[in-house]
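I'd like to go over a predicted model; first the sequence, then the structure.
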Amino acid sequence: MKFVSYQHPELGERAGYLQHDHVLDLALAQGHAQEQGRCLSQRPLPVTMAGILELEGEGLQAARAIAEYTANTQVASLPFALPLERAQLLAPVPRPRSFRDFYAFEEHVKTARGRRGLEMVPEWYDFPVFYFSNHNAFVGTDALVERPAYTKWLDFELEIACVIGKTGRDIKASDAAQHIAGFAILNDWSARDVQREEVKVGLGPAKGKDFATSMGPYLLTLDELEDVRDGDRWNLEMTAKVNGQELSRGNFRTIYFSFADLIARASEGVTLYPGDVIGSGTVGTGCILELGTDVHRWLEPGDLVEMEIERLGVLRNTVKEEGGSGCAILS
């Protein structure tokens, strides 16, 4: 199932799902199903994705039942269906409870450090590491992303995010999949000149990552990926383009620490909650810092960054100058 959050022209932020190139509003679809005598549940479904996730398995199960109700209908005739090209998609979870971003692809770490003349840190192989980033700075596909005035070295990062769908603490790696609501594409925008100075202090990154994180276009549930599953990894091609030029290509299955490992580490002595977001870190070749500015300059206003991951769709954003005007580019 493909879950989305979108901006309803009259009702504000809403949870929905994709079906046949339309966005269907979950709460409105439930009401319609009840009117038709096709929905046994009388408990109103929350109108936002955060609310649905907070119900844990019950919310996602109810959403699936609603999707089954509309599966064999003429979607365009439904009053709560909006053509995808007219929908303003937000990040699947617009305001996550928290955001932990890991550093889990060995190729990225080796290459990025090598470009700075540094060897691998031996401790990197001992356990997955992460930092907390700004969970209030998430945007969705087609949103404009401002280049902060304090940076000239703006970069993208091609990643995968998982959204937690079930509360857990001290989660075993073998049980981690039960806590994943789904996967989405993630772009961890980075101010590299600021980040370079911050990490010298021994903390951070902070302002180097503080301003924006893109996620979307939808949240895909794990049952949609069973045929490409390889143990606790998934065989999914990942690419990134700038202004139509492919710069990055990798595969999700090359991740050194699996998401099971990341969830186990994140939940050690700490409770994870529905709506928490966990990022994979950058896939090999997945950013300009790793590729080098001889391959591509730092990002500038007007640049279109498109990230595509098999099954997960395309996440696109255009860079603009901070405080500048402009309209989002809709596909």
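In hand now; what should we look at?

alpha carbons only for contacts and neighbour counts from here, please
Fine.

State the next helix or strand along the chain beyond the longest helix anywhere in the chain.
If you go by DSSP state H, the chain has its longest helix at helix 57-70. Downstream of helix 57-70, the next assigned helix or strand under DSSP states H and E is strand 81-83.

want to compare, so here's the second one:
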Amino acid sequence: MKLASQRAGRDGALLVVSRDLATAVSAAAIAPTLQSALDDWERASPRLQALYDDLNAGRAARAFALDLGTLAAPLPRAYQYLDGAAYPSHIQRNRQARGESVPDDFFQKPLMYQGISHGFMGWNDDVRLPSEDDGIDFEAEIAAITGDVPLGVDAKGACGYIRLFVLLNDVSLRAIIPGELKRTFGFLVGKPASSLGPIAVTPDELGELWKDGLVSGTMKCWVRGEELGSIETGTDVAFHYGDLIAHVAQTRAFEAGTLVGLGTVSNEDESVGVGCLGERRALETIRQGAARTPFLKFGDTVRIEHFDRSGNSVFGAIEQRIAPLA
């Protein structure tokens, strides 16, 4: 099924959305917000699925035409946001451009950090930041939303706790990040609030795209109207979602409503392009000795959208303008 959150208060109002993203219906009688549905998933999920089936069959009472412009992030406030670096080509290129190598245990243990988990922007919200000089960048990702994950779960079992998937723009400030990493405590100021695509999708709804702990399909990215990447998301990955969840669950349980990302999508085949400006600049540095593509400036736009094998949009698009603080 497909779910969304209409703009209302801090946490939005839960909607069930049709498969073609054309219509929607309020899920208030089942759960007022997506977080409340996740907290009571065993009871809420079958009822939401029944409403989804009715909506697609044209039987849902009080269904209405969906206006994507009214949607907030599906989960505006998450209990935890964990992001990884599971696409080796992304990390290897960026580090090679800086004259560095990946950690010795990169292919044995997932590289992860814990980011800001509140204030996720909606798909079309302006990305407002203090300065262009901070090296503003986007990162195209798909994030899992989990239910309650027990301490000590293994990688195979961990995938069973994934409730939904969402499109993610992990906003990064490239001029700040290197200095933070050198201090060895990791990202903080260099990782402001991120944004989520408008539609959250259950694993079963993905069909053949959801296999072996990965979501396949084509991630397309545009910056300033130029297509930057057309990337297969289900390949060239060192770790799947279950691996990342299990890695963190070695020492902590998860609350329902935790987001887990695999990191910026990237393929070994350079011809498919990139999922962020940092990687394009890294490739320019490796090939030509210097980066030529500028980072994002105020007024620039970014669009990210993931497509299935038939060319259908899976999660709706993220399309945002970079803007100065109001």
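Received, thanks. None of these values were measured; they are calculated from a predicted model.

Give me the helices and strands touching the longest helix of structure 1, please.
For helix 57-70 of structure 1, the packing partners by 3 or more C-alpha pairs under 8 Å, 6 or more residues apart in numbering; DSSP states H and E come out as helix 26-35, helix 49-54.

Mind doing that once more with 10 Å?
Judged by 3 or more C-alpha pairs under 10 Å, 6 or more residues apart in numbering; DSSP states H and E, helix 57-70 of structure 1 is in contact with strand 2-8, strand 12-19, helix 26-35, helix 49-54.

so which of the ones you listed comes closest to W189 of structure 1?
Distance to W189 of structure 1, taken as C-alpha to C-alpha, is lowest for strand 2-8 among the helices and strands packed on helix 57-70 of structure 1, at 20.8 Å.

Strands along the stretch 151-300 of structure 1, start to end?
Counting by DSSP state E, counting those that start in this stretch, the stretch 151-300 of structure 1 has strands at residues 154-155, 158-164, 168-169, 180-188, 190-191, 213-220, 229-230, 233-234, 237-242, 245-251, 271-272, 277-279.

Would you convert the ones you listed into CSV that also reports mean neighbour count?
Below are those laid out as CSV (neighbours: other C-alpha atoms under 10 Å):
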stretch, mean neighbour count
strand 154-155, 22
strand 158-164, 26
strand 168-169, 18
strand 180-188, 26
strand 190-191, 26
strand 213-220, 27
strand 229-230, 12
strand 233-234, 18
strand 237-242, 20
strand 245-251, 17
strand 271-272, 18
strand 277-279, 25
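
Of those strands, which is nearest T70 of structure 1?
Of all the strands of the stretch 151-300 of structure 1, strand 213-220 sits nearest to T70 of structure 1, with 18.0 Å by C-alpha to C-alpha.

re the thing from before, just name the most buried of the helices and strands packed on helix 57-70 of structure 1.
Of all the helices and strands packed on helix 57-70 of structure 1, strand 2-8 has the most neighbours on average by mean count of other C-alpha atoms under 10 Å, namely a mean of 23.

Mind listing what's buried along stretch 103-118 of structure 2?
The neighbour-count check on stretch 103-118 of structure 2 (16 or more other C-alpha atoms under 10 Å) flags P110, L111, M112, G115, I116, S117, H118 as buried.

Identify the residue of structure 1 aligned to the first one.
Translated: P110 of structure 2. Matched to structure 1 by TM-score structural alignment, P110 of structure 2 sits across from P128.

still on that earlier bit, how far off strand 12-19 does the longest helix of structure 1 point, in degrees?
Using axes from the mean of the first three to the mean of the last three C-alpha atoms, to 10 degrees, the inter-axis angle of helix 57-70 of structure 1 relative to strand 12-19 is 60 degrees.

Report the mean distance between helix 57-70 of structure 1 and its aligned residues in structure 2.
Aligned to structure 2 and superposed, helix 57-70 of structure 1 gives a mean residue distance of 1.9 Å (mean C-alpha distance after the TM-score superposition for structure 1).

residues in structure 2 aligned with that helix?
Under the alignment (TM-score structural alignment), helix 57-70 of structure 1 falls on residues 42-55 in structure 2.

Identify the residues contacting that stretch?
With contacts defined as C-alpha atoms under 10 Å, 6 or more residues apart in numbering, stretch 42-55 of structure 2 is touched by 1-3, 15-19, 23-27, 29-31, 36-38, 41, 57-64, 147, 163.

how about F130 of structure 1, what does it touch?
Taking C-alpha under 10 Å, 6+ apart, we find F130 of structure 1 in contact with 99-104, 262, 265-266, 278-281.

Generate CSV for the residues you listed, with distance to D155 of structure 1 as supplementary columns.
As requested, the contacts of F130 of structure 1 are exported to CSV (distance: C-alpha to C-alpha, whole Å):
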residue, distance to D155 of structure 1
F99, 19
R100, 19
D101, 16
F102, 17
Y103, 16
A104, 18
L262, 24
R265, 27
A266, 26
I278, 20
G279, 17
S280, 17
G281, 14
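
looking at structure 2, which of the residues you listed still make contact?
Mapped onto structure 2 and checked by both residues aligned by TM-score structural alignment, their matches' C-alpha atoms under 10 Å, those keep the contacts R100, D101, F102, Y103, A104, L262, R265, A266, I278, G279, S280, G281.

count of residues packed around the counterpart of the fourth one in structure 2?
In other words, Y103 of structure 1. Using TM-score structural alignment, the partner of Y103 of structure 1 in structure 2 is A85. A count of nearby residues for A85 of structure 2, using other C-alpha atoms under 10 Å, gives 22.

correct me, but A85 of structure 2 touches Y241?
No: the pair A85 of structure 2 / Y241 is not scored as a contact, 11.2 Å apart, by C-alpha atoms under 10 Å.

shared neighbours of these two, anything?
Common neighbours of A85 of structure 2 and Y241, using C-alpha under 10 Å, 6+ apart, are G261, L262.

And the buried ones among the contacts of F130 of structure 1, selectable in ChimeraX?
Buried subset of the contacts of F130 of structure 1, written as a ChimeraX selection, criterion 16+ other C-alpha under 10 Å:
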select :99,100,101,102,103,104,262,265,266,278,279,280,281
